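# here is my input; please provide its structure:
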Amino acid sequence: MTDSAPAPGVVDLLGVLAYAELTAFLRMAEDAALLAPSLTDRAALGDLAAMEYGHFRMLRDRLASLGADPEEAMAPFVDAIDAWHAQTKPRDWHEALVKAYVGTGVAGDFYREIARRAEPAIRGLVDEVLADESRSEFAVERVRTAIEADPRLSGRLALWARRMVGEALSQGQRLAAARPELAAMLVGDEEGEDLAEIGRLFARLTEEHGKRMAAIGLTPGP
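You can find the predicted model right below:
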């Protein structure tokens, strides 16, 4: 049994989120295995990776309930998301933590903005899979402790965070440009609405990014 036909752009939204969650699971599992400095950290990041996989399954199942093929829904977004991960591959444990918190966070903010125009049930699902309390606590505690122990880390990690945010926003723009129905959910399709809404969108993303950087003990920079 399937739900009623989804609104335009909803399958794209759930498809991009599903692939983002699937790759987050794979990347976090890899970082846990290769970069974690202790078994405790490896297990903690592994737990977060398992949570991301659970989110992927929720999205996959919702796509199926809408009558969409999950693989076909994810396929248009594979290249862009894979490219983002390739361009932001962490070199050490602290870069992996900042990516898990700041990089994944700004991407999540972008997807939440798209979901603002979706029906309540879809918005609720998006909010549920993007909830980041556990990831936030995990990364913030460890990065702040590391910076207190070695203040020189702050500048390097702030530059790393800004690079990831730039890459994430560029990725979002490419995705929206390639998928018109997704773009319409992001900024609306009424004449004259798009430019004003884009300005407000970037203001909101910038504000949330600043809060996240402050929480983790880094300065947002220009």
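# switch to C-alpha atoms for all contacts and neighbour counts from now on
Fine.
# helices of this structure, residue ranges please.
In the chain, the segments counted as helices under DSSP state H are 10-34, 39-65, 70-74, 78-87, 93-98, 104-115, 120-130, 133-149, 153-178, 180-187, 193-216.
# closest one to S4 among the ones you listed?
For S4, the closest of these is helix 39-65, at 8.8 Å, according to C-alpha to C-alpha.
# what is the neighbour count of G199?
G199 sits with 11 neighbouring residues when counted by other C-alpha atoms under 10 Å.
# any idea how far it lies from E113?
G199 sits 13 Å away from E113, going by C-alpha to C-alpha, to the nearest Å.
# second chain to compare with the first, below:
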Amino acid sequence: MAESFDASVAFTDPEYRQAVVDLLGVIAYGEISAFERLVEDAKLAPTLEDKFALATMASAEFSHVHGLNDRIRSFGGDPFEAMAPFREAIDGFHAHTAPADWYEGLVKAYVGDGLASDFYREIAAYLDPDTRDVVLSAMDDTQHSVFVVDRVRKAIGADPRLGGRLALWGRRLMGEALTQAQRVAADRDALTALLAGGVDRPGLDLAALGRMFARLTERHSKRMAELGLDP
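All right, here's what the predicted structure looks like:
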């Protein structure tokens, strides 16, 4: 875990400001994309109750965007300009991981979004306290997990063969999500610099970076197990 640093850095260091605007931009566009995807997935819902549950999840994703945009503005950024550089990468991720059916959509909502949430929580440790709170608030949607776990476990109980297919799907999501995260960080110098740290704030060395990805993998495996799937 990163040590805290002087919050005044948030408004006096141009490189840090750009990194935060980039980070908030990618999270905000990710939330909009998650909203759009969940609305589409709701069309595949087998019951009205399921459709309502997914619509509620979609609404929660979209509700986070306002707080993220407000924080971008507080750093002097334009939310839509901040989101624009990440559209191609995030849209590409969703194009490569379009679910084939209702259950793949549920696993993606739980495992894929969980991976993104874990990654941004890790990065939040290197932010000023106010921005960290905004990011962590946007990641807080654990109440939806009960619905997804219940539906997937019941489906696997009724058709054990489904478990093998969904396990492969979960592993594919893991690989695609990590590739996307690396691409986003590599394309934005300010984000790379944020993780590297500076003289007035902590950062990640190679060993710490390895531990972070180990934690992400461990949490992914735990989520898969919660769904009744082999990691």
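# any idea what the TM-score comes out to?
Here the TM-score for the pair of chains, by TM-score structural alignment, normalised by the length of structure 1, is 0.92; 216 aligned residues with a C-alpha RMSD of 1.8 Å.
# that older thread, what is in contact with G199 and E113 of structure 1 at once?
With C-alpha atoms under 8 Å, 6 or more residues apart in numbering applied, the contact sets of G199 of structure 1 and E113 do not overlap.
# need the helices of structure 1 in TSV with distance to S4 of structure 1, can you?
Shown next, in TSV, are the helices of structure 1 (distance: least, C-alpha to C-alpha, whole Å):
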stretch	distance to S4 of structure 1
helix 10-34	12
helix 39-65	9
helix 70-74	16
helix 78-87	27
helix 93-98	40
helix 104-115	18
helix 120-130	12
helix 133-149	32
helix 153-178	25
helix 180-187	18
helix 193-216	29
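# quick one: closest of the ones you listed to D3 of structure 1.
helix 39-65 (5.7 Å).
# mean deviation, the closest one versus structure 2?
Mean deviation of helix 39-65 of structure 1 relative to structure 2 after superposition (mean C-alpha distance after the TM-score superposition for structure 1): 1.0 Å.
# in structure 2, what residues pair with that helix?
Mapping helix 39-65 of structure 1 onto structure 2 (TM-score structural alignment) gives residues 48-74.
# number of residues surrounding G157 of structure 2?
Neighbours around G157 of structure 2, by other C-alpha under 10 Å: 12.
# what's the spacing between it and V9 of structure 2?
Distance of G157 of structure 2 to V9 of structure 2, given as C-alpha to C-alpha: 53 Å.
# swap in F119 of structure 2?
23 Å.
# again with L115 of structure 2
Distance from L115 of structure 2 to V9 of structure 2, by C-alpha to C-alpha: 29 Å.
# of the two, which one has the most company?
L115 (23 against 16).
# how about that one, what's its match in structure 1?
Going residue by residue (TM-score structural alignment), L115 of structure 2 aligns to V106.
# its match contacts E207, doesn't it?
No: here V106 of structure 1 does not reach E207: they are 10.5 Å apart, not a contact under C-alpha atoms under 8 Å.
# which ones are touching the residue nearest to V135 of structure 2 when sequence neighbours are not counted?
Computed as C-alpha to C-alpha, 6 or more residues apart in numbering, the closest residue to V135 of structure 2 that is not its neighbour in sequence is A124, at 6.6 Å. The neighbourhood of A124 of structure 2, defined by C-alpha under 8 Å, 6+ apart, consists of 131-132, 135-136.
# mapped onto structure 1, which of these hold?
Retained contacts for these in structure 1, judged by both residues aligned by TM-score structural alignment, their matches' C-alpha atoms under 8 Å, are 131-132, 135.
# between those residues, which is nearest P85 of structure 2?
Nearest member of the kept ones among the contacts of A124 of structure 2 to P85 of structure 2, counting by C-alpha to C-alpha, is V135, at 18.9 Å.
# distance check, that closest one against L229 of structure 2.
Where L229 of structure 2 is concerned, V135 of structure 2 sits at a distance of 29 Å (C-alpha to C-alpha).
# so between the two, which is more surrounded?
Using other C-alpha under 10 Å as the criterion, V135 of structure 2 and L229 rank with V135 on top: 26 against 21.
# map that one across to structure 1 for me.
Looks like V135 of structure 2 aligns to V126 there (TM-score structural alignment).
# would you agree its match is in contact with I114?
No: contact criterion C-alpha under 8 Å: V126 of structure 1 and I114 do not qualify, at 9.7 Å.
# quick revisit: so what does the residue nearest to V135 of structure 2 match up with in structure 1?
Checking TM-score structural alignment: A124 of structure 2 goes with A115.
# look up how far S136 of structure 1 lies from that match.
21 Å.
# then R152 of structure 1?
22 Å.
# give me the more crowded residue out of those two.
Set R152 of structure 1 next to S136 and count neighbours by other C-alpha under 10 Å: S136 wins out with 19 against 11.
# for the more buried one, what are its contacts?
Y101.
# farthest from the middle of structure 2: give me that residue.
Largest separation from the mean C-alpha position in structure 2: A158, at 30.4 Å (C-alpha atoms, centre = their mean).
# what does that residue correspond to in structure 1?
In structure 1, A158 of structure 2 lands on A149 (TM-score structural alignment).
# repeat for G92 of structure 2
Match for G92 of structure 2 (TM-score structural alignment): A83.
# tally of neighbours for that match?
That count, for A83 of structure 1 with other C-alpha under 10 Å as the rule, works out to 12.
# could you check how far it is from S170 of structure 1?
On the measure of C-alpha to C-alpha, A83 of structure 1 and S170 of structure 1 end up 11 Å apart.
# tell me the contacts of the residue nearest the centre of structure 2?
Residue closest to the average C-alpha location in structure 2 (C-alpha atoms, centre = their mean): A116, at 2.2 Å. Counting by C-alpha under 8 Å, 6+ apart, A116 of structure 2 touches A177.
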